[in-house]
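Asker: Show me how the following folds:
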Amino acid sequence: MAGALPLGDPAPVDGLIPASASVGASERDFGVYLHVPFCRVRCGYCDFNTYTATELRGVKQSDYASQAVLEVESAGRILKESGLPQRLVSTVFFGGGTPTLLPATDLAKMLQAVRAEWGIAPGAEVTTEANPDSVDAAYLASLAEAGFTRVSFGMQSAVPSVLATLERTHDPDRVPLVVRWARDAGLDVSLDLIYGTPGETIENWRASLEHAISQAPDHLSAYSLIVEEGTKLARQIRRGDVVPTNDDEQAEFYELADELLATAGYHWYEVSNWAKDAAHESRHNLSYWRSQDWWGVGPGAHSHVGGVRWWNVKHPAAYAERVLSGVSPAVGRETLDEATRELERVLLLSRIRTGIPIASLSASGRHEVAGLIADELINARAALSGSIELTLKGRLLADAVVRRITE
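Answerer: Alright, predicted model coming up:
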């Protein structure tokens, strides 16, 4: 949902998907992503497709849920008319933006549309992102009653100076409260952290990790700060107002995260994600890394079904105009060729702990395995069992590993 839309072919106004996408569809999971493109303020590091009240060009947040429902209903029709088999939804994820800026009843309405159109599989994972200052106990209880099972809080840091640099508005003391309220509602809890903020010290990062671990979440994400061109933070760095964290510091932050989280009983299952156990791994994100199928609802949302990828118009005003007129909001798409699909398969699977079956690599990729073991980039024991699993060093150099097994 971030940055400029990719290049591709124009999407057809009826949204119909090529017949090739139906091949093997019954063997793939089907998930739904619902993008809520609203934020109270724009954080200086963020280039996601989000809009504050002054950027909406007359669009009302109160109308958005009904517009998203129209796309869900259209999506069901498009999949049927394109010859895709009916599949229950295995995961639902509300992202943004800040989905919880909308009333809980709006999120419930959107989830009910997904349930009515496709059905939701028993035991499905239903997640929303939330800022710690955008929910209270009653709101979280309403989500649980509507069928949500999981909430992912954007904690980012426990250090006020770091939060200020990121322009995050919540008080760190709010995090224990929202975690407790989510637990009381019966929701699983994930905490999202960011490391490598300009000015952040290793002691700052340790304090954030320890604070997050003390909340005993089911799942934690720790992402390095990426300075995206066009953001306020990028301009600050270019002017010399702040000094970016260098690669060695980023590596030190990551190594500390892995050490503290492992000691606390969390296992890494994807380069930037840790969970208490397999049951609490993010199934929705795993579906992305395993190249499963998903429909993305909302402005700028991306979808992928059977090697066909498409993306919606970005601005909420353009999105509203299309869905209200019965036109597909998709603006561009691409059908991936076999070489591209294979490259993406290796790129994505290399990030998760279960790894890539060595036998599925090309001959040149298989030839690299011995060297990767010697360089301590992949786990020797896993390789003997037939799969590639990154070591800690390999996770820090994941892109280099991918290049070696795909060239």
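Asker: going forward, measure contacts between C-alpha atoms and count neighbours the same way
Answerer: OK.
Asker: which residue ranges form the helices in the stretch 301-407 of the chain?
Answerer: Secondary structure of the stretch 301-407 of the chain, counting by DSSP state H, counting those that start in this stretch: helices at 316-324, 338-349, 363-367, 369-374, 380-384, 392-396, 398-406.
Asker: how about this one, so we can line them up?
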Amino acid sequence: MTTGAHDPAGLALSPPPRDPRAPFGIYLHVPFCASRCGYCDFNTYTAGELGSATSPADWERAAALEIERAASVLAGSGTPPKVDTVFVGGGTPSLVGADVLVGMLDRIRSTFGLAPGAEVTTESNPESTSPEFFGRLREGGYTRISLGMQSTAAHVLRVLDRAHTPGRPQEAVAEAARAGFDHVNLDVIYGTPGETDDDLARTLDAVVDAGVDHVSAYSLIVEDGTALARRIRRGELPGTVDDVLADRYEQVAERLSRSGFHWYEVSNFATDESGYCRHNMGYWRGGDWWGIGPGAHSHVAGARWWNLRHPARYAAAWDAGDLPVEGGERLHDDDRHLERIMTGLRLAEGLPDGAFTAQERERADLQVSAGLLRRRPADGPDGPGYALTESGRLLADGVVRDVLL
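Answerer: From the prediction side, this is the model:
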């Protein structure tokens, strides 16, 4: 297989050697959606947008080839790393059906092998799931389900162009639990134009009552080029307001905390450590993963590369005997340091003193004085360091920026 223009840095053919003791993950991107949500700028495509250019079968075939290739590259002259976490995201993975999702996991299992106790997650749209769907996934080795809820308010869902009906996410949670899933996440979006405090309160009540062990709560971000951004620009909807978003985040945190959830990353809450998304923890801690599928990003030992975004180009690259890589970079020590601070300070565990330069520690001490960071105890499991306070979580990005400047 040639590198050509599809692996300009040669990283996907020959990434740096990785620490064999470090956890390793695989991300599998399913780029298909039944309809496009108004706020979405992810690398996803509806059937109408794709036309006859490509199909789920083309994606499945190409992704299977990339799994095989990734295992071969990382094996070198030995064996590939065992996979600690698998995360299937999108798009809407549930659209391709449980048999395809289980088949892709079987391929990962047969080429890489799964580590004992591996976490295997798939995102799903509640409207494209069923008791049979969850049963097949659980039987096939999936351990965790992530469902998009966003809101229980019908008018909020309409603004977001969400396809599911209020109540269906809770039904899907119950179906997943009956299928044997102990770990289920619900996604919530707050700050949608027209959402009220009462709307969010009812959504959070439904989340808690559903009995999940994990909640991801995100403030609405209006991305340029989306249908929602165009509606706001035309004056059809009001824009988001930072103070309102901060108030809503506090509402989310208070309600979930009162119900037994604790935050472990600024936007993520779990009932206990067993409910943490280990795959995402790998991202936040600077771990290694290989991204399979159109537009997927990979990171191995300080090398990063990303695939061609369009499913047709991604599949065509394989047909031409090329890797589907669009670009890549080798991260310098300064880059890796910057990213460690940016992601690590968003975690409740924070970072040890050794993660910071002397000047950064001085600036972090100023954030401690301002009540936005706290000093971690010296006798803790990772020694002294810095972590966000409750107030600091509201200004996490600014805190990180001020420490790094």
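Asker: Could you get me the TM-score between them?
Answerer: Put the two chains on top of each other and the TM-score (TM-score structural alignment, normalised by the length of structure 2) is 0.94; 396 aligned residues with a Cα RMSD of 1.8 Å.
Asker: ok, back up a step: any chance of the helices of the stretch 301-407 of structure 1 in CSV, with distance to A279 of structure 1 and mean neighbour count too?
Answerer: Written out in CSV, the entries for those read as follows (distance: least, Cα to Cα, whole Å; neighbours: other Cα atoms under 10 Å):
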stretch, distance to A279 of structure 1, mean neighbour count
helix 316-324, 36, 19
helix 338-349, 19, 16
helix 363-367, 31, 14
helix 369-374, 30, 16
helix 380-384, 22, 16
helix 392-396, 23, 19
helix 398-406, 25, 17
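Asker: Would you reformat the ones you listed as TSV and include distance to N285 of structure 1?
Answerer: Supplementary listing: those in TSV, determined by distance: least, Cα to Cα, whole Å:
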stretch	distance to N285 of structure 1
helix 316-324	25
helix 338-349	11
helix 363-367	26
helix 369-374	27
helix 380-384	23
helix 392-396	18
helix 398-406	18
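Asker: what about the strands in the stretch 151-300 of structure 2?
Answerer: Assigned strands in the stretch 151-300 of structure 2, in chain order: 183-190, 214-219, 262-265, 268-270, 288-292, 297-300 (criterion: DSSP state E, counting those that start in this stretch).
Asker: closest one to A98 of structure 2 among those?
Answerer: Between A98 of structure 2 and these, the shortest separation by Cα to Cα is 16.6 Å, and it involves strand 183-190.
Asker: Mind listing residues that contact that closest one?
Answerer: Strand 183-190 of structure 2 is contacted from outside by 143-151, 173, 176-177, 200, 207, 212-220, 245, 248-249, 275, using Cα atoms under 8 Å, 6 or more residues apart in numbering.
Asker: Identify the single longest strand in structure 1, thanks.
Answerer: Among the elements of structure 1 assigned as strand by DSSP state E, the one spanning the most residues is strand 120-130.
Asker: Which stretch of structure 2 lines up against it?
Answerer: Using TM-score structural alignment, the residues of structure 2 aligned to strand 120-130 of structure 1 are 114-124.
Asker: same question, stretch 90-97 of structure 1
Answerer: Across structure 2, the stretch matching stretch 90-97 of structure 1 (TM-score structural alignment) is residues 84-91.
Asker: ok, now stretch 232-252 of structure 1?
Answerer: Following TM-score structural alignment, the aligned partner range for stretch 232-252 of structure 1 in structure 2 is 227-247.
Asker: what about that stretch, how long is it end to end?
Answerer: Stretch 227-247 of structure 2 has an end-to-end distance of 26 Å (criterion: Cα to Cα, to the nearest Å).
Asker: Buried residues, it. List them.
Answerer: 227-230, 237, 239-240, 245-246 (16 or more other Cα atoms under 10 Å).
Asker: try stretch 260-278 of structure 2
Answerer: For stretch 260-278 of structure 2, a neighbour-count test (16+ other Cα under 10 Å) marks 261-271, 275-278 as buried.
Asker: Just name the closest of those residues to L114 of structure 2, please.
Answerer: Nearest to L114 of structure 2, judged by Cα to Cα, of those is R278 at 14.3 Å.
Asker: Return the residue of structure 1 aligned against that closest one.
Answerer: R278 of structure 2 maps onto R283 in structure 1, with residues paired by TM-score structural alignment.
Asker: That match against V89, yeah?
Answerer: No. Checked against Cα atoms under 8 Å, the pair R283 of structure 1 and V89 is beyond contact range at 11.9 Å.
Asker: ok, N307 of structure 2 - how many residues close by?
Answerer: Look at N307 of structure 2: counted by other Cα atoms under 10 Å, it has 25 neighbours.
Asker: Kindly report the same for the one 3 residues further on.
Answerer: Here the neighbour count serves as a burial measure; for H310 of structure 2 (other Cα under 10 Å) it reads 19.
Asker: Give me the residue at the spatial middle of structure 1.
Answerer: N285 (5.9 Å; Cα atoms, centre = their mean).
Asker: For that residue, list the residues it contacts.
Answerer: Under the criterion of Cα under 8 Å, 6+ apart, N285 of structure 1 has no contact partners.
Asker: And L84 of structure 1, by the same measure?
Answerer: With contacts taken as Cα under 8 Å, 6+ apart, L84 of structure 1 has the following neighbours: 21-22, 25.
Asker: With S219 of structure 2 as the reference, measure out to the equivalent of R322 of structure 1 over in structure 2.
Answerer: R322 of structure 1 maps onto A317 in structure 2, with residues paired by TM-score structural alignment. Separation of A317 of structure 2 from S219 of structure 2 (Cα to Cα) stands at 37 Å.
Asker: again with A396 of structure 2
Answerer: Where S219 of structure 2 is concerned, A396 of structure 2 sits at a distance of 13 Å (Cα to Cα).
Asker: what lines up against F24 of structure 2 once you look at structure 1?
Answerer: Matched across to structure 1, F24 of structure 2 falls on F30, judged by TM-score structural alignment.
Asker: Its match reaches F93, doesn't it?
Answerer: No. Taking contact to mean Cα under 8 Å, the distance of 11.9 Å between F30 of structure 1 and F93 leaves them out of contact.
Asker: What's the local residue count around E55 of structure 1?
Answerer: The criterion is other Cα under 10 Å. On that basis, E55 of structure 1 has 12 neighbouring residues.
Asker: what's the answer for the one 10 residues further on, then?
Answerer: Look at A65 of structure 1: counted by other Cα under 10 Å, it has 21 neighbours.
Asker: If you drop the residues flanking it in sequence, what lies closest to it?
Answerer: In space, not counting the residues next to it along the chain, A65 of structure 1 is nearest to D106; the distance is 5.6 Å by Cα to Cα, 6 or more residues apart in numbering.
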